[in-house]
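Undergrad: would you be able to build a 3D model of this:
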Amino acid sequence: MLIVGPRKTGNVTTTNGARQARGGSAASFSLEDSAAVSESIKTSAVAVTQSLDALLMVQESDPRERRRRAVARSRQALDLLDEMKLALIAGESIGPALARLETAAAALREQTGEPGLDSVIDAIDLRVAVELAKRGRTVQR
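TA: Just a heads-up that it's a prediction; the model follows:
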């Protein structure tokens, strides 16, 4: 195997000012217009932030992404309802599952824009609210 080192791109030349500085005279480094440099840095930081905001907005407005998140939250709520049912049948404490169900219930209300899916999510939300009400808890919205 042949390993090749970094390639030389060309000769490096210096300007007369740099030669004089090396020649022994006391020269110091300074920026001519530091205000312009700091303004450039601020502008690029704002551009990056705006790009991230735009990307997040596109992701949130994507109907497929909204649907995926809604289905995942609904499945989690159904899993927690099953966990509570199994704990009740086994005579175990439902406290931890109930606390997680309260948290999951707060996130169920985002609409997807699909009438069929929204009606199923509403039914799951109603069932969660009933189970929480039976135990004297309310949905945090």
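Undergrad: C-alpha from now on. contacts and neighbour counts both.
TA: Noted.
Undergrad: for the helix or strand containing Ala21, packing partners?
TA: Following DSSP states H and E, one finds Ala21 within helix 16-22. Helices and strands touching helix 16-22, as assessed by 3 or more Cα pairs under 8 Å, 6 or more residues apart in numbering; DSSP states H and E, are absent.
Undergrad: run this one through as well so I can compare:
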Amino acid sequence: MRIENTNRTSNVGRSGSAGRTGSGVDFVPAGADAPARAAGTAPVAATAGIDAILALQAVGGPLEGKKKAVRRGQSLLDTLDEIKADLLVGRVSLDRLDQLSGMLGEMRERSLPGLDAVLDEIDLRVRVELAKFGRFPPG
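TA: Presented below is the predicted three-dimensional model:
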């Protein structure tokens, strides 16, 4: 690139265009007769595509719901095993009963009708055990 005009910038502090002259080209790239035009801006539709991709990633895959249900079911069964062991010893932990009651409330939202009947029976048993300790969870 080559700079054609070597004038000093002594007019830096002046305002307005009264002191400017229109003669001469200040900067021209070497090998080009006319200044190149600036490229246009990118279309807005390209960013809409990125938003759609991010939204799809947030939804998750088709197996995501099944994996979550399996994890919740395993957690419920583990808690039931711990309560069963507590019952065999003769002492049931109130914390485990409260935890199980909360888990049952979450699971019933997205379960199958046949599974709801089993969860209702478990919930009734948990409420009976909590009532033995004088605790009555809202239901």
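Undergrad: quick one: TM-score?
TA: After superposition, the two chains reach a TM-score of 0.50 (TM-score structural alignment, normalised by the length of structure 2), with 100 aligned residues with a Cα RMSD of 3.7 Å.
Undergrad: still on that earlier bit, next helix or strand past the helix holding Ala21 of structure 1?
TA: Using DSSP H and E, the first helix or strand after helix 16-22 of structure 1 is helix 34-61.
Undergrad: flag every buried residue along the helix or strand hosting Lys85 of structure 1.
TA: Here Lys85 of structure 1 sits within helix 63-90, counting by DSSP H and E. For helix 63-90 of structure 1, burial by neighbour count (16 or more other Cα atoms under 10 Å) applies to 66-67, 69-71, 73-74, 76-78, 80-81, 83-84.
Undergrad: in TSV, list the residues you listed along with distance to Ser119 of structure 1.
TA: Shown next, in TSV, are those (distance: Cα to Cα, whole Å):
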residue	distance to Ser119 of structure 1
Arg66	15
Arg67	13
Arg69	16
Ala70	12
Val71	12
Arg73	14
Ser74	12
Gln76	17
Ala77	15
Leu78	15
Leu80	20
Leu81	18
Glu83	23
Met84	23
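Undergrad: closest one of the residues you listed to Val58 of structure 1?
TA: Using Cα to Cα, Arg66 comes nearest to Val58 of structure 1 of the buried residues of helix 63-90 of structure 1, at 10.9 Å.
Undergrad: hmm, the closest one is touching Met57, no?
TA: No - using Cα atoms under 8 Å, Arg66 of structure 1 is not in contact with Met57, being 11.7 Å away.
Undergrad: next, show the common contact partners of those two.
TA: Here Arg66 of structure 1 and Met57 have no joint contacts, going by Cα atoms under 8 Å, 6 or more residues apart in numbering.
Undergrad: what helix or strand does Leu88 of structure 2 sit in?
TA: helix 64-89.
Undergrad: who are the packing partners of that helix?
TA: Secondary-structure packing of helix 64-89 of structure 2 (3+ Cα pairs under 8 Å, 6+ apart): helix 94-107.
Undergrad: the helix it packs on to helix 64-89, inter-axis angle?
TA: The directions of helix 94-107 of structure 2 and helix 64-89 differ by 150 degrees, with axes from the mean of the first three to the mean of the last three Cα atoms, to 10 degrees as the criterion.
Undergrad: which secondary structure elements does the next helix or strand after helix 94-107 of structure 2 sit against?
TA: Note on helix 94-107 of structure 2: by DSSP H and E, the next helix or strand toward the C-terminus is helix 113-132. For helix 113-132 of structure 2, the packing partners by 3+ Cα pairs under 8 Å, 6+ apart come out as helix 94-107.
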